[in-house]
Structure formats: structure tokens, C-alpha cells
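> need coordinates for the following:
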Amino acid sequence: MEIGSLAEWVESFAEILAVSVALFLPYYQKRKANKEKNQQAKQIIIKTSNKLLPQTKIQESLQFEELTKFVSIYLVLATNDTTVKIIQLGDTIINVIGNSDQLSSEQQSQITKLIDDLKKVKI
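Predicted coordinates:
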């Protein structure tokens, strides 16, 4: 049995490399896209929540409306556990706000803690 020429070995290695890239590239791209979406969701919830902390008339504010719509829509589109965790923290922020037009110091501290928890979510 012959082991083959160098050209055959190089060709075989190139084929194995091509198959490996073809198999794992879509997985890598999907994972990267999920990371970007999760990072974007985190940033939107954090930024919007921080804007709500000092506001009066929260229920009438555009930020509160955006936050509630974003969380409700994104929850339906959640594709992985990290996304669900991020959106659940956003939903908890909305629940802490409740029907309040102005946040009490206790509500502000709860939301600040939830924002910190959100920042700690590893993507």
C-alpha cells in the first residue's frame, strides 16, 4: 500500500479544511449575530431605563412606551437563553415601575440593581 504523493496529501488536507469551514462557518456567523443582537438589546434596555429614573410623568413618556414595546416584541423573538434573560430583566424593570408616574427611592434602587444585573449578563 502506497502512502501517496505530497500533492495528494496537500489536496486531502485542503478538502478537509474546506469541509470544516463549510460546516462551522454558519454556526459561527449565527453565534456572532446573536451576540450582537443581545448586546444591542442590553444597551437599549439600560439606556432607556436610565433615562426613566429621574423622570416625572413616566407613564406618558416616550421612553416608557418604547421600553414596554421593545420588551414585549423582543420576548416573542427571543432565540436563546441569554436573550430571554436580558428581556426578563427588562420586563422586571417595567414591573417595578408599574403604574407609577414618578419613581420612589426604593423603586429607583431596585431598577438600579436590575440595571447592574443586566450589565453583568455575559453575552
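
> rest of the way, CA atoms for contacts and neighbours
Will do.

> nearest spatial neighbour of the most centrally placed residue in the chain, chain-adjacent residues omitted?
Against the mean C-alpha coordinate of the chain, by Cα atoms, centre = their mean, the closest residue is N38 at 1.6 Å. Distances taken as Cα to Cα, 6 or more residues apart in numbering put T83 closest to N38, at 5.8 Å, once the chain neighbours are dropped.

> run through who's touching the helix or strand where E66 lies.
Assigned by DSSP states H and E, E66 falls within helix 62-77. Helix 62-77 has contacts (Cα atoms under 8 Å, 6 or more residues apart in numbering) with I45, T48, S49, K51, L52, I58, Q59, V84, I87, G90, D91, I94.

> I'd like the structure of this one too, to check against the first:
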Amino acid sequence: MAILEIGPLADWAEATAELLAVCVALFLPYYTDYQKKKHQRRNLKIVLQELVQAALEQRPDSVKTLDIFIKVSFLGNRDSANDELLMVGSHMVSLFEDTALDRQATQQEVVRLMAQLGLSVTEPVVAD
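Okay, the predicted model is just below:
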């Protein structure tokens, strides 16, 4: 009966460590890229939410700031997952700039669009 030699335990530990090192080296860049995109999307949502809220409250230059933010974000966008956010943001800018719509209808549509994105804004009370 032949006994199969498996070698010293140190060789097995070394081979396992090398295999783990190769796995980390191969998949770490994908994971860090995923985390970076996730954080960029989160930051984009936060800034969009704040700027839209400011535009709803009719703060000075808020619509202009929102427009510039959307345009700059379009230029720097490398993630197709952000396209919907930027397109809806662009549509909201056009709603704010459309003088044919009354303010109440604009606000309701913007609140609906933000809810569609999963973001919440409060509709300011209009004093008559």
C-alpha cells in the first residue's frame, strides 16, 4: 500500500497564501471602482436634492446653480447609472425656467420627479 505524500504543511500554507494574493490582486481594482462609483452616485444625489430644494424655495441664483451643476456633471459623467439622475435634473431646470407654467404646477412636477428618483424634497407653501 503506497502512502501518498502531500508535502510539508508549510508548502501548502504558502500555496494558499499565493492563491489568495492573486485573487486580491485581480479583484481589488473592480471592488474599489465599484465603491468609487457608488460614492459618486450618492454624492450626486445629495447635491441634486439640496439644489432642487433651494430652487423650490426660490433662493437667489438657485436655478442657475442647478443648471451649472447639471452641465458640469454631464461633462464629468463616466457612469451610465448616473444618466437618469442628470437627465431628470436637466428636465427640472427646464421646468423652473419655463415661464408658461404656473409656480404651483412646476413645484408639483418637480416633487413628483424627485420622488421618481427616490429623493425627497418639501414643497414650499405658497402664500397668496
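
> TM-score for these two?
In this superposition the chains share a TM-score of 0.82, using TM-score structural alignment, normalised by the length of the first structure; 115 aligned residues with a Cα RMSD of 2.0 Å.

> what's the local residue count around the residue nearest to N38 of the first structure?
22 (other Cα atoms under 10 Å).

> over to Y30 of the second structure?
Y30 of the second structure has 11 nearby residues by other Cα under 10 Å.

> that one pairs with which position in the first structure?
Under the alignment (TM-score structural alignment), Y30 of the second structure pairs with Y27 in the first structure.

> quickly find the element holding that match.
Short version, using DSSP H and E: Y27 of the first structure is in helix 6-52.

> mean distance, that helix to its aligned residues in the second structure?
Compared with the second structure after the fit, helix 6-52 of the first structure shows a mean deviation of 0.9 Å (mean Cα distance after the TM-score superposition for the first structure).

> rewinding a little: does the residue nearest to N38 of the first structure really touch Q40, like I thought?
No - applying Cα atoms under 8 Å as the test, T83 of the first structure and Q40 come out as separate, 10.4 Å apart.

> give me the buried subset of the contacts of helix 62-77 of the first structure.
Neighbour-count burial (16 or more other Cα atoms under 10 Å) applied to these gives I45, T48, S49, L52, I58, Q59, V84, I87, G90, D91, I94.

> nearest to E8 of the first structure, of those residues?
E8 of the first structure lies nearest to V84 out of these, by Cα to Cα, at 49.1 Å.

> and that closest one, what helix or strand is that in?
helix 81-97.

> now do that helix: everything it contacts.
38, 41-42, 45, 49, 67-68, 71, 74-75, 78, 103, 107, 110-111, 114, 118, 121-123.

> how close does the residue nearest to the centre of the first structure sit to Y74 of the first structure?
Distance, N38 of the first structure to Y74 of the first structure, using Cα to Cα, to the nearest Å: 10 Å.

> same thing with V96 of the first structure?
19 Å.

> can you check T83 of the first structure too?
9 Å.

> same thing with A41 of the first structure?
8 Å.

> comparing the two, which residue is more hemmed in?
Neighbour count, other Cα under 10 Å: between A41 of the first structure and Y74, A41 has more, with 19 against 16.
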